[in-house]
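Q: Please find the sequence and the predicted model below.
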Amino acid sequence: MNEENKTKDARSGNLSANEDNSERTDLDFILDIPLELSVELGKTKMLINDLLQLGQGSVIELNKLAGEPLEIYINRKLVARGEVVVVNEKFGVRLTDIISPLERVRSLGQ
């Protein structure tokens, strides 16, 4: 099958069993790449002097209000927003907003 026909068939979803297996193998390879996921509750800035004064029981005020969405990052790039939930006595995050691919691409320049 020539390259042009492969492209047409791939767009229409007509892949041979060999081509389908090859694509699945490629996808399996990508699925095993580890990513760092982090959830940000809020941010603040402080002076070193203030940092040195912190002790057990100190409260650090963050820039977000209670109830505001958390930000979910994958490899330090914002991908979603969500809210805190408790699952089996552990904290979790329910996704409430997925950042569009266009917004994610725009953020790469920042």
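A: Looks like it came in fine. Residues are numbered from 1 along each chain as shown.

Q: from here on, contacts and neighbour counts on C-alpha atoms
A: Fine.

Q: what about the helices in the protein?
A: 3-12, 17-31, 48-52, 101-107 (DSSP state H).

Q: Between helix 3-12 and the longest one, find me the angle.
A: It stands for helix 17-31. Relative orientation of helix 17-31 and helix 3-12, computed by axes from the mean of the first three to the mean of the last three CA atoms, to 10 degrees: 70 degrees.

Q: Format the helices of the chain as JSON lines; extra columns: mean neighbour count and distance to residue 77.
A: Output for the helices of the chain, formatted as JSON lines (neighbours: other CA atoms under 10 Å; distance: least, CA to CA, whole Å):
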{"stretch": "helix 3-12", "mean neighbour count": "11", "distance to residue 77": "30"}
{"stretch": "helix 17-31", "mean neighbour count": "11", "distance to residue 77": "18"}
{"stretch": "helix 48-52", "mean neighbour count": "9", "distance to residue 77": "27"}
{"stretch": "helix 101-107", "mean neighbour count": "11", "distance to residue 77": "8"}
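
Q: okay, pairing it with this:
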Amino acid sequence: MAENDNDLAKSLTSTDVSGSLRKATFNNLEDGARAGADFNEIDLVMDVPVQVTVELGRAKMQIRNLLNLTYGSVIELDILAGEPLEVVVNGCLVAQGEVVIVNDRYGIRLTDIVTPAERLRKINR
């Protein structure tokens, strides 16, 4: 055994002044985690960036028709005027809404929010 190993072994079996082994004391981990100032688990993910997409509609077309598109061409989408748009976060539908214009920019006013239970049900399909 190396000299350092002997020192380690001695320190592990050291005794206090009365000759008995010292009992190790540890803080309760559950109490320590809650000891901080009003800690919420959601705070851990508040700064995580996510990709938010608003889907206006879709169209399916042949490559021949795609190549024939020119300036001013119209692509007919599969959604009817007035139907709600879908708000998708990281590929998961989270809400529906309608188009609004705010300061010359497009936006979406949420009209329906998908509940967490509905999102889980769709994921488990």
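A: Looks like it arrived, so ask away. This structure is a prediction, so every number in the text was calculated from the model and none was measured.

Q: Report the TM-score for the pair.
A: TM-score of the superposed chains, computed with TM-score structural alignment, normalised by the length of the first structure, equals 0.77; 97 aligned residues with a CA RMSD of 2.3 Å.

Q: just to revisit the earlier point, can you add distance to residue 81 of the first structure and give the helices of the first structure back as a markdown table?
A: Output for these, formatted as a markdown table (distance: least, CA to CA, whole Å):
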| stretch | distance to residue 81 of the first structure |
| --- | --- |
| helix 3-12 | 33 |
| helix 17-31 | 23 |
| helix 48-52 | 29 |
| helix 101-107 | 13 |
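
Q: what residue of the first structure matches up with residue 120 of the second structure?
A: The pairwise alignment with the first structure assigns residue 120 of the second structure to residue 105, based on TM-score structural alignment.

Q: so how far is residue 78 of the first structure from that match?
A: In this view, residue 105 of the first structure and residue 78 of the first structure are 10 Å apart by CA to CA, to the nearest Å.

Q: What of residue 46 of the first structure?
A: 24 Å.

Q: same question, residue 102 of the first structure
A: From residue 102 of the first structure over to residue 78 of the first structure (counting by CA to CA), the distance is 12 Å.

Q: can you check residue 109 of the first structure too?
A: Taking CA to CA, one finds residue 109 of the first structure at 13 Å from residue 78 of the first structure.

Q: who has more neighbours, the two?
A: It is residue 78, of residue 109 of the first structure and residue 78, that has more neighbours when counted by other CA atoms under 10 Å, with 19 against 6.

Q: Tell me the residue in the second structure aligned with that one.
A: Residue 78 of the first structure maps onto residue 93 in the second structure, by TM-score structural alignment.

Q: Just to check, that match is in contact with residue 87?
A: Yes. With contacts defined as CA atoms under 8 Å, residue 93 of the second structure counts as touching residue 87 at a distance of 5.9 Å.

Q: Quick check: longest strand in the first structure by residues?
A: strand 77-87 (DSSP state E).

Q: Mean deviation, that strand versus the second structure?
A: Average distance, strand 77-87 of the first structure versus aligned residues of the second structure after superposition (mean CA distance after the TM-score superposition for the first structure): 0.4 Å.

Q: May I see the buried residues of that strand?
A: By 16 or more other CA atoms under 10 Å, the buried positions in strand 77-87 of the first structure come out as 77-84.

Q: Show me which of these is closest to residue 58 of the first structure.
A: Nearest to residue 58 of the first structure among those, counting by CA to CA, is residue 84 at 22.4 Å.
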